[in-house]
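Q: build me a structure from this.
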Amino acid sequence: MDFAALALSPPLLQVLEELDFRTATPIQAQSIPVLLQGRDLVGQARTGSGKTAAFALPLLQKIQLPQRRLQALVLCPTRELCAQVAGEIRRLGRRLPGLQVLVLAGGQPVRPQVNALEKGAHIAVGTPGRILDLLERQALETGRLSTVVLDEADRMLDMGFREDMERILRETPPTRQTVLFSATFPPDIEALSRTFQKEPARVTVVEAEAAPDIQQLRYSCAPEEKTALLLRILRHHQPAAAIVFCNLKATVVELTRALVSARVSADGLQGDMEQSERDNVMAKFRNHSTRILIATDVAGRGIDVEALDAVINFDLPSQPEPYVHRIGRTGRAGRTGLAISLVTPQDERKVEGIEQATGVKLERASPETLPPADAASGGALESEWETLLISAGRKDKMRPGDILGALTGEAGGLKASDIGKIDIHDRHAYVAVSRRVARVALQRLREGRIKGRKYWIERVG
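A: So this is what the prediction gives:
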């Protein structure tokens, strides 16, 4: 179905045309008409199916811009997903003058969020914990909310947010439109829907599009051989970008240390990190100055990186659903994906469950075909890029062109080919630069000016 056939407002259709979004995905085609009617909805679709736009477009259509008060609330399980969803809402709503979208998530100081709410906003995207905190401070006015969206509701339940979600919903008007999106539909979701929704429409999209082309391999090994085997796999496949999933935060820390000492461009992402650390790690991974990201399921939720070469299960999850979520990050946009699992004798039952649930047998691969683990034999997996952090962002009117101009113009003197991805946040920005000119780029930016002003510049370690 073409977006033009949906009853969307001219500004939203204009943005969709500018972004070259012409055809709605199945979840969008089925959800948008229902949500535009104001009905409650339960949507079941996998990550990467376009569900954010499925709820964001109707939500944006309903916003009354002259009234700068909170009209819609989106709950997400993690800070990363909040940032991603808010970014997509802003992108789709960029032709709506004065639209204010706030991220209300933990890991950031609460005072600036309270101040932003006092100034007024149309849409808030937040984690259950921070939203509850703001409600208890009486800083969040929910009395006139017209829409509440629970995004990745199954994951929020898995993370123990059920009570928080229920308390938040009870603070919102009974007249609200309640939208619930979930990749799976366990009994807890059914119960939540029965309690808080009014005759919801049910939209289920189970792989309506062709399943991504993902080669699923398994390597058998003893538990103590896993790190050495992972190194051999990485040296053999040489991924430019891969995520390695672990079940425990402690494993993420240990494995990151082991890979870095083996000259692998790697970084870890786990729940105990400060938000600024997480932002730095994700910026480096997105702009390819880190090649291997090691993460837990919870920390990895909401990671959406284009052109991911491989997903590696260092530890297999205990249930098939997280396995499907993990490997679904590779093989997107018509590319061939690669999913590799390290299987110890204790994991055989998990493999059976995965194969039964997915209907796909994991292909056995032999470690004998891999190169030895030492860096000398296979070469190090280092990155050709480094990341610089600039102390100005979107709210300082900083644009990618300003940074590119400062680096490649007369004062910077660098080639455009030495500049990689530029990522602008509210109050800071990241730029990837070729490793061989990183020192020069840092010096030129520190000595020079961007848009006539001096900013703090540092290398992201």
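Q: C-alpha from now on. contacts and neighbour counts both.
A: Will do.
Q: from Ile340, how far out is Arg218?
A: Separation of Arg218 from Ile340 (Cα to Cα, to the nearest Å): 6 Å.
Q: let's compare: structure for the following, please.
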Amino acid sequence: MNPRGRFPPGYGNRGGNGPQNPNPNPNPNFYGRNPNQYAPRGNPMQSQQQSQQYQQQWARRSQMGGGDPGTSDVAKTLQSETVGPSSPDWKAQLKIPPRDTRYKTEDVTATKGNEFEDYFLKRELLMGIYEKGFEQPSPIQEESIPIALTGSDILARAKNGTGKTAAFCIPALEKIDQDNNVIQVVILVPTRELALQTSQVCKELGKHLKVQVMVSTGGTSLKDDIMRLYQPVHLLVGTPGRILDLAKKGVCVLKDCSMLIMDEADKLLSPEFQPTIEQLIHFLPANRQILLFSATFPVTVKDFKDRYLPKPYVINLMDELTLKGITQYYAFVEERQKVHCLNTLFSKLQINQSIIFCNSVNRVELLARKITELGFSCFYIHAKMLQDHRNRVFHDFRNGACRNLVCTDLFTRGIDIQAVNVVINFDFPKNAETYLHRVGRSGRFGHLGLAVNLITYEDRFNLYRIEQELGTEIKQIPPQIDQAIYCR
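A: Predicted structure coming up:
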């Protein structure tokens, strides 16, 4: 190793024109020091005694609380300044939330034992990670964070609720150059609610960084987004249609965007979104990095992968499709008995928060009205509502303002509300993929959850087919459900 860069000119025998330096090309700006120049004046023993006296006097003044009244304030200020991101005691100063002591399944506990500090992340990013309440990386985070930091493309499959969002947000925040005011990372998601949630996670994780995060979705003011893009933006989260619109207008400049992340990639690569995604990729540089994250990857993804990710790093943590902590039951009912059955479930189950799924917008509003008439608190949300109203419902339910939420499949994608421990399929879904995402709204991050499916005569074949496709068992509901299986 060449030590030249490690020493300033004139240090030791590396530079300068001192007597010890054999260097034939001395630094002309260096002046050698005379070792006798700094000899102590007077009697050295006397100066040592004076020094000890001063120390004793200072100690007595400190104990008595005397001296300059501003001295202690100055000391405190200096101490507070030294305990910052670069201080060795930085962890002790963090505002870490109370530890989550609930039972967790091996979906998130079966790790290699790595720590977030093992990835050599910025100190300010680590502070945000710990203050968010994260203790150790989950399996998907262990697998994807170090690979994403190398610049490789990634195709990652992991179960719902196992920490996929942080698995791509952490490397994205780490790789952003805060001093370069251009869009460097774009995160695409299929729904407006998921965009708001993901941008919030980015802001919380990066709160000690100077990273500017912007969220842009349909249903909001295009003018406001354009005005915001004239200010610095490093990380852009949004839905594909809106971001493509801004890119075509020349307002959203993506020529310096080195990382494209697609969450819920199977939905983004469905016929509904794929043409938009492909147009958007043409605005990115040729050497961009693409990360795809999802719980399911249908065959349609293969064509996209072959064209845009020739040699991705593949992560597959789906030894089974359903979460280990979710117990699944079905209740065989007639259509007209469903509301009565739901009433019984509300009275018998220990519900922290529940999400109730219907297959149409009309049924969502009708059911919400029925639940309110039964005397239970209830919100509802669907795609035909005004965006401001949707945002309000999502925010309030997330903050625990209401126990039950009735919704369409708008809410099946990525929505992470830790308090939800019960999911009820009032209308049984038509395919396995929708079922998997619906029940994944409970039992988030390895916690326990319960899924109850109301099955009519017409749904019986769907039930059997979904069991076969997912390799899971949906049991008949017992008269009494043990609280320990979904409330530990």
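Q: helices along the stretch 151-300 of the second structure, start to end?
A: In the stretch 151-300 of the second structure, the segments counted as helices under DSSP state H, counting those that start in this stretch are 164-175, 192-205, 222-229, 240-248, 265-268, 274-281, 300-308.
Q: of those helices, which is nearest Leu121 of the second structure?
A: helix 164-175 (6.4 Å; Cα to Cα).
Q: okay, the closest one sits on what stretch of the first structure?
A: Under TM-score structural alignment, helix 164-175 of the second structure corresponds to residues 51-62 of the first structure.
Q: thinking again about what came up before, would you mind putting the helices of the stretch 151-300 of the second structure into JSON lines with distance to Tyr457 of the second structure alongside?
A: Below are the helices of the stretch 151-300 of the second structure laid out as JSON lines (distance: least, Cα to Cα, whole Å):
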{"stretch": "helix 164-175", "distance to Tyr457 of the second structure": "37"}
{"stretch": "helix 192-205", "distance to Tyr457 of the second structure": "34"}
{"stretch": "helix 222-229", "distance to Tyr457 of the second structure": "47"}
{"stretch": "helix 240-248", "distance to Tyr457 of the second structure": "39"}
{"stretch": "helix 265-268", "distance to Tyr457 of the second structure": "30"}
{"stretch": "helix 274-281", "distance to Tyr457 of the second structure": "36"}
{"stretch": "helix 300-308", "distance to Tyr457 of the second structure": "32"}
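Q: and of these, who's closest to Trp58 of the second structure?
A: Closest to Trp58 of the second structure of the helices of the stretch 151-300 of the second structure, according to Cα to Cα: helix 192-205, at 44.1 Å.
Q: what stretch of the first structure does the closest one fall on?
A: Counting by TM-score structural alignment, helix 192-205 of the second structure corresponds to 79-92 in the first structure.
Q: mean shift between the matching stretch and the second structure?
A: On superposition with the second structure, the mean distance recorded for stretch 79-92 of the first structure (mean Cα distance after the TM-score superposition for the first structure) is 0.9 Å.
Q: would you mind listing the buried residues in that stretch?
A: By neighbour count on 16 or more other Cα atoms under 10 Å, the buried set for stretch 79-92 of the first structure is Arg79, Glu80, Leu81, Cys82, Ala83, Gln84, Val85, Ala86, Gly87, Ile89, Arg90, Leu92.
Q: for Pro33 of the first structure, state which of those residues is nearest.
A: Using Cα to Cα, Leu92 is the member of the buried residues of stretch 79-92 of the first structure that lies nearest Pro33 of the first structure, at 17.2 Å.
Q: just the closest of the buried residues of stretch 79-92 of the first structure to Asp267 of the first structure, please.
A: Out of the buried residues of stretch 79-92 of the first structure, the member with the shortest distance to Asp267 of the first structure (by Cα to Cα) is Glu80, at 16.2 Å.
Q: can you show me the strands along the stretch 151-300 of the first structure?
A: In the stretch 151-300 of the first structure, the strands defined using DSSP state E, counting those that start in this stretch lie at 177-182, 201-205, 214-220, 242-245, 266-269, 292-295.
Q: which elements pack onto the fourth one?
A: Looking back up the chat, that one is strand 242-245 of the first structure. For strand 242-245 of the first structure, the elements it packs on are strand 292-295, strand 310-313, judged by 3 or more Cα pairs under 8 Å, 6 or more residues apart in numbering; DSSP states H and E.
Q: other residues contacting stretch 266-277 of the second structure?
A: Residues from elsewhere that reach stretch 266-277 of the second structure (Cα atoms under 8 Å, 6 or more residues apart in numbering): 189-190, 240-241, 244, 262, 294, 296-298, 300-301, 304.
Q: the helix ranked longest in the second structure aligns to what range in the first structure?
A: Ordering each helix of the second structure by length in residues (DSSP state H) puts helix 44-64 first. Under the alignment (TM-score structural alignment), helix 44-64 of the second structure falls on nothing in the first structure.
Q: need the next SSE after that helix, C-terminal direction.
A: Counting by DSSP states H and E, the next helix or strand C-terminal to helix 44-64 of the second structure is helix 71-82.
Q: neighbours around the aligned residue in the first structure for Gln136 of the second structure, how many?
A: Aligned counterpart of Gln136 of the second structure in the first structure: Thr23 (TM-score structural alignment). Using other Cα atoms under 10 Å, Thr23 of the first structure is surrounded by 14 other residues.
Q: now do the contacts for the alignment partner in the second structure of Leu117 of the first structure.
A: Taking TM-score structural alignment for the superposition, Leu117 of the first structure sits opposite Leu229 in the second structure. Contacts for Leu229 of the second structure (Cα under 8 Å, 6+ apart) come out as Val251, Cys252.
Q: and if you look at the one 5 residues further on?
A: Shown here is His234 of the second structure, whose contacts under the criterion Cα under 8 Å, 6+ apart are Ile176, Gln178, Asn180, Asn181, Val182, Ile183, Gln184, Val185, Val211, Gln212, Val213.
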